[in-house]
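Asks: Starting from these lines, generate the structure:
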Amino acid sequence: DLNKMGMGISMDDFGTGYSSLSYLRSYPFDTLKVDKSFINDITVDHADLKLVAAAIAMGQGLGLKVIAEGIETEEQYQLLLAHQCEYGQGYLFSRPVPADEFELLLQTDVIHS
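Replies: As a prediction, this is how the structure comes out:
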């Protein structure tokens, strides 16, 4: 019903807490958001990079959009691009801003595309 209204469902904080793999079978998710705690150390911890790469591949294999949360450095961004992560959010792009300021950012094309 939500999809018919033009809304989608995202699994937030994937890999932590209650974001279980079994939920991916149970709910019609559109988006998988990889938790910031995995993104933090992908430049220095090979295991974290492998886990993130696996989450990206799995999400895309299930036909989901995959968003990396908490991208703070250009090096993280480049690693995620190399692993075909199509979407990201984090301080590298912008600090949180009020809606009117965000609209201005979109109009001035300051945000990475």
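Asks: C-alpha only now, for contacts and for neighbours.
Replies: Fine.
Asks: distance of residue 39 from residue 21?
Replies: In this view, residue 39 and residue 21 are 19 Å apart by C-alpha to C-alpha, to the nearest Å.
Asks: Spatially central residue for the chain, please.
Replies: In the chain, the residue lying closest to the centroid (C-alpha atoms, centre = their mean) is residue 67, at 1.7 Å.
Asks: now that one, what's its secondary structure?
Replies: When classified by DSSP: H, G, I helix; E, B strand; the rest coil, residue 67 comes out as strand.
Asks: In this structure it contacts residue 88, no?
Replies: Yes - between residue 67 and residue 88 a contact is recorded at 4.9 Å, counting by C-alpha atoms under 8 Å.
Asks: Can you work out which other helices and strands pack against the lengthiest helix in the chain?
Replies: Identified as the longest helix of the chain according to DSSP state H is helix 46-61. Applying 3 or more C-alpha pairs under 8 Å, 6 or more residues apart in numbering; DSSP states H and E, one finds that helix 46-61 contacts strand 31-34, helix 36-39, strand 65-68.
Asks: how about this one, so we can line them up?
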Amino acid sequence: MVEITEGLLLDAQTLTKARLLDFRDAGVQVAIDDFGTGYSSLSYIKKFDIDYIKIDRSFINNLSPESQDEALCEAIIVMAHKLGLKVVAEGVETAQQRDWLIAAGCDYAQGYLFNEPMAGPQLLELLAGSRLA
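Replies: Modelled structure (predicted):
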């Protein structure tokens, strides 16, 4: 998967468009990173054949009942699913955030609740000690 920012799409030149199409042709999936914090244009989702939307951590950090962030996250998840996209929540740090995201139908999550960022060799070591290897 390749992750791109909304800003990159906004300034997308012919070369950027061609590279994204090359990725698509090679079977690489495309995600819009930090969705909702830049200059979101829903036309880019259609124009660039996006696979995933990654909800920015700033919305996840402030999830609370009846908050605007909760309403925005829910709207992003519903919109993405209606468009056939998967949703990744960034910056999940608490079980309460995870549980809310599961209830809202979020497809994937990443954050310190699951593990800290690690380099490739560390990941391979972790996988070697698990049943996934």
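Asks: that older thread, neighbour-wise, which of residue 39 and residue 21 of the first structure wins?
Replies: Per other C-alpha atoms under 10 Å, whichever of residue 39 of the first structure and residue 21 has more neighbours is residue 39, with 23 against 10.
Asks: tell me the contacts of the equivalent of the more buried one over in the second structure?
Replies: Residue correspondence to the second structure (TM-score structural alignment): residue 39 of the first structure is matched to residue 60. Counting by C-alpha atoms under 8 Å, 6 or more residues apart in numbering, residue 60 of the second structure makes contact with 69, 73, 89-92, 97.
Asks: ok, these vs residue 82 of the second structure, which is closest?
Replies: residue 73 (14.3 Å; C-alpha to C-alpha).
Asks: Buried among the contacts of residue 60 of the second structure? Make that a PyMOL selection.
Replies: The PyMOL command for the buried members of these (criterion: 16 or more other C-alpha atoms under 10 Å) is given here:
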select buried, resi 69+73+89+90+91+92+97
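Asks: what about residue 4 of the second structure, how many residues close to it?
Replies: 18.
Asks: gap between it and residue 42 of the second structure?
Replies: 15 Å.
Asks: can you check residue 93 of the second structure too?
Replies: For residue 93 of the second structure, the distance to residue 42 of the second structure - C-alpha to C-alpha - is 28 Å.
Asks: for residue 27 of the second structure, same thing?
Replies: On the measure of C-alpha to C-alpha, residue 27 of the second structure and residue 42 of the second structure end up 23 Å apart.
Asks: Same check on residue 69 of the second structure?
Replies: Distance from residue 69 of the second structure to residue 42 of the second structure, by C-alpha to C-alpha: 19 Å.
Asks: So which bit of the second structure is stretch 80-93 of the first structure matched to?
Replies: Counting by TM-score structural alignment, stretch 80-93 of the first structure corresponds to 101-114 in the second structure.
Asks: Which residues does the matching stretch contact?
Replies: Under the criterion C-alpha under 8 Å, 6+ apart, residues 74, 77, 86-95, 98 lie in contact with stretch 101-114 of the second structure.
Asks: Many thanks, have a good one.
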